[in-house]
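Sequence below, structure please.
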Amino acid sequence: MPEGHSVHRIARQFARNFVGKPVVASSPQGRFAEGAALLDGRAVESVQAVGKQMFLETEGDLWLRVHLGLYGAWDFSGEILVDPTIASANGRMGQTNQRGTDLDEAPILDDAGENSLASIGAPRKTRVHVRMSEATKGLADEGAEWPPPVVGQVRLRLMTDATCADLRGPTACALQTPDEMLATVAKLGPDPLVGDVDAGEERFVAAVRRRAVPIALLLMDQSVVSGIGNVYRAELLFRAQLNPHTPGRDVPEETVRALWRDWVRLLAIGVETGQMMTMDDLTSDQYRAAMAHRDDRHWVYHRTGLPCRVCGTDIVLEEIGARKLYWCPRCQA
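Modelled structure (predicted):
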């Protein structure tokens, strides 16, 4: 499931390519035909990501709410104007946060064929095809047919005169009034990139400290904190050296605050680089290797049975809340 950094990146693509422009909306699949008919011809006025959900405001006080869920993805085609705050090929966020990293070299392609330091390419205005989901892929497609042919099950297609966005497989795709949109957002926990970060910290601390639920479940509860999924959950707990089964109310307040502040930091890195990089103090070679291979970016996630990078104990995999949990039984005892 796309985690918070992916949804914020998608929202930024919409901000640069769709805001201020009228859209042609359709539902090639047919499952959102009525909604598409209502959106058709309206100008996009704003876009906002909150956790794992995106809200697109159109003229006439109509909001499009999209939750990608496990299988959803946006495909962008046409002229893609990339957000300059997103990493370019020199890996600025990685360079800022990784000691001794020098990445002014050739692009780093990961095992999914993605330029890991410019997830949807360096800033440009050209004919391309880009998929934005948890496993983002950028596929050059210059000179392609326009408008692009519909491929597969497209729930919603939004087009300007130069850019096309196809939505596939979302958990939720719905139109909302302003009041309905605000009610949806009100049910979500704080997002470090939405509103005041200090106020978000206080909300998070209060929500965690009053619950007897294991902290591993609380971090995945989108009413407690927005945007954290399976990868960030495992990595945040390891970085805090925190037993995932500890009830929230038993986690020391300073540890809860440290979790929030670490989430603020990791989310910012994820938004700019497009990758859930959670390891620190890497050499240049180590960082490039991590950007090239997803399993080398994390302390414990997806490392079942492999030795802990710190203590050598085998990483444990268990199921909690119907989701996989990876952790070190020694470092996080």
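
hey, let's count contacts and neighbours off CA atoms from now on
Will do.

could you pull out the strands for the stretch 101-250 of the chain?
127-132, 137-140, 156-159, 163-168, 172-176 (DSSP state E, counting those that start in this stretch).

Do a quick rundown of the helices in this protein.
Secondary structure of the chain (DSSP state H): helices located at 4-17, 33-39, 92-97, 178-186, 197-209, 215-218, 230-239, 253-273, 284-292.

Using TSV, lay out those helices together with mean neighbour count.
Output for those, formatted as TSV (neighbours: other Cα atoms under 10 Å):
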stretch	mean neighbour count
helix 4-17	23
helix 33-39	17
helix 92-97	18
helix 178-186	13
helix 197-209	18
helix 215-218	22
helix 230-239	21
helix 253-273	20
helix 284-292	20
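
The ones you listed: which one's closest to residue 302?
helix 230-239 (8.5 Å; Cα to Cα).

check contacts around the residue nearest to residue 176 when sequence neighbours are not counted.
Spatial nearest neighbour of residue 176, chain neighbours left out: residue 63 (5.0 Å); criterion: Cα to Cα, 6 or more residues apart in numbering. Residue 63 sits next to 55-57, 175-178, 181 when contact means Cα atoms under 8 Å, 6 or more residues apart in numbering.

Which members of the residues you listed are classed as buried?
For the contacts of residue 63, a burial check counting by 16 or more other Cα atoms under 10 Å picks out 55-57, 175-176, 181.

what about the residue nearest to residue 326 when sequence neighbours are not counted, neighbour count?
Closest residue in space to residue 326, ignoring its immediate chain neighbours: residue 317 at 4.8 Å, by Cα to Cα, 6+ apart. Counted with other Cα atoms under 10 Å, residues neighbouring residue 317 total 17.

this one as well, want them side by side:
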Amino acid sequence: MPEGHSIHRLAARHAELFAGEKLQAASPQGRFAEGVARLSGSVLEATEAYGKHLLHHYGGELTLHVHLGLYGKFTDGPGEPPEPVGQVRLRLVSDGHWLDLRGPTACELLTPPELAALRGRLGPDPLREDADPQRAYARISRSPTPLAALLLDQSVVAGTGLIFVTEALFRAGLPPTMPGRGLTRDGWELLWHDLVALMRQAVERGRIDTVRDEHLPEAMGRAARVDRHGGEVYVYRRPGAPCHGCATPVSRGDLAGRNLYWCATCQD
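Prediction:
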């Protein structure tokens, strides 16, 4: 599932292509036919990302909400759109560009109350200027739930997925299984600011890099990481490999049905 930085990049991309344009909408697959009937001919006023949720705001208080989930994907291009390939849930077309959406978990139009409800159930997003990190800490500081599970809970922090969570906890030297209520306020401030920095960098680069300069391949004389997710990381999907900080084999465990990675020495 895309992490929050990818959704912020999509919001910026869609604004670049379509902001201020009157768009024609279609649902070649047919599953969003009712929605496109209301959407087609509207002007896209703005886009935004909130965690893993993408929002297109149109005139008349009309908001398109997309959650890509595990399989959702956007494609776009200039000029006339090609013949639809696969299950295209939504197609948007302007005078100069087209956009296709396939396989999302959610593709729906929201009323203002429904949009407010969506925002209300999400925690602060480290990539948003309006984020209030203390709202997240209020939940974390009184919870016996493992810290990693809390950070993966989108109602606590919005936009963080397994890569950002495992890597930020490593960088902070915090064990992922530590109860949330064991995290000090100062520890939370440092963790939050690191998440903000890592996620902003990911927006700029289009990939997640979490390794500090002294642990980069050229600094350590090691081979670069080869992985479909790209980027240099400390523990994510590196079970059994030596920790870049202490050479201890990276551990892997299970947390709520998801793989978890950590260094038993650096995060003791």
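
if we can go back for a sec, would you enumerate the residues in contact with the aligned partner of the residue nearest to residue 326 of the first structure in the second structure?
Matched by TM-score structural alignment, residue 317 of the first structure corresponds to residue 252 in the second structure. Residue 252 of the second structure sits next to 239, 259-262 when contact means Cα under 8 Å, 6+ apart.

measure residue 252 of the second structure to residue 217 of the second structure for me?
Note on residue 252 of the second structure: its distance to residue 217 of the second structure, by Cα to Cα, to the nearest Å, is 23 Å.

Check residue 243 of the second structure too.
For residue 243 of the second structure, the distance to residue 217 of the second structure (Cα to Cα) stands at 13 Å.

who touches the counterpart of residue 148 of the second structure in the first structure in this structure?
Using TM-score structural alignment, the equivalent of residue 148 of the second structure in the first structure is residue 216. Contacts for residue 216 of the first structure (Cα under 8 Å, 6+ apart) come out as 233-234, 237, 244-246, 320.

what do you get for residue 20 of the second structure?
43-46.

next one: residue 64 of the second structure
Contacts for residue 64 of the second structure (Cα under 8 Å, 6+ apart) come out as 55-58, 107-110.

Let me know the closest of these to residue 29 of the second structure.
Residue 29 of the second structure has its nearest neighbour among the contacts of residue 64 of the second structure in residue 107, at 12.6 Å by Cα to Cα.

The closest one: neighbour count?
Count around residue 107 of the second structure with other Cα under 10 Å applied: 21.

Provide a list of residues in contact with it.
So residue 107 of the second structure contacts 32, 64-67, 89 (Cα under 8 Å, 6+ apart).

Need the residues you listed in JSON lines (columns: distance to residue 1 of the second structure).
Below are these laid out as JSON lines (distance: Cα to Cα, whole Å):
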{"residue": "32", "distance to residue 1 of the second structure": "22"}
{"residue": "64", "distance to residue 1 of the second structure": "20"}
{"residue": "65", "distance to residue 1 of the second structure": "16"}
{"residue": "66", "distance to residue 1 of the second structure": "13"}
{"residue": "67", "distance to residue 1 of the second structure": "10"}
{"residue": "89", "distance to residue 1 of the second structure": "18"}
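
Farthest pair within those?
Pairwise distances across those peak at 14.1 Å for 32 and 67 (criterion: Cα to Cα).

Pick out whichever of these two has more residues nearby.
Shown here are residue 32 of the second structure and residue 67; by other Cα under 10 Å, residue 67 has more neighbours (22 against 19).

Just the buried residues of stretch 89-101 of the second structure, please?
Judged by neighbour count (16+ other Cα under 10 Å), stretch 89-101 of the second structure contains these buried residues: 89-94, 97-101.

Show me which of the residues you listed is closest to residue 4 of the second structure.
Looking across these and measuring by Cα to Cα, the closest to residue 4 of the second structure is residue 101, at 17.7 Å.

That closest one is in contact with residue 74, isn't it?
Yes: taking Cα atoms under 8 Å as the definition, residue 101 of the second structure is a contact partner of residue 74 at 4.6 Å.

on that earlier part again, show me which pair in the contacts of residue 20 of the second structure is furthest apart.
43 and 46 (9.2 Å).

Find residues that contact each of these two.
Contacts common to residue 43 of the second structure and residue 46, judged by Cα under 8 Å, 6+ apart, are 19-20, 58.

is it possible to export these to CSV including distance to residue 39 of the second structure?
Below are those laid out as CSV (distance: Cα to Cα, whole Å):
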residue, distance to residue 39 of the second structure
19, 15
20, 14
58, 8
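
In strands, which of the residues you listed appear?
Taking DSSP state E as the definition of strands, those contribute residue 58.

Return the member of the shared contacts of residue 43 and residue 46 of the second structure nearest to residue 232 of the second structure.
residue 19 (34.2 Å).

thinking that closest one is in contact with residue 48, fair?
No: between residue 19 of the second structure and residue 48 there is no contact under Cα under 8 Å: 11.4 Å.

which of the contacts of residue 252 of the second structure count as buried?
239, 260-262.

hang on, the earlier thing: nearest to residue 96 of the first structure among the buried ones among the contacts of residue 63 of the first structure?
Using Cα to Cα, those come closest to residue 96 of the first structure at residue 55, 30.4 Å.

surely that closest one meets residue 48?
Yes: contact criterion Cα under 8 Å: residue 55 of the first structure and residue 48 qualify, at 5.2 Å.

The closest residue to residue 311 of the first structure other than its chain neighbours and residue 236 of the first structure: what is the separation?
Once flanking residues are discounted, residue 311 of the first structure sits nearest to residue 331: 7.0 Å by Cα to Cα, 6+ apart. Separation of residue 331 of the first structure from residue 236 of the first structure (Cα to Cα): 13 Å.

do residue 305 of the first structure as well
19 Å.

what do you get for residue 168 of the first structure?
Between residue 168 of the first structure and residue 236 of the first structure the computed distance is 30 Å (Cα to Cα).

same question, residue 212 of the first structure
For residue 212 of the first structure, the distance to residue 236 of the first structure - Cα to Cα - is 19 Å.
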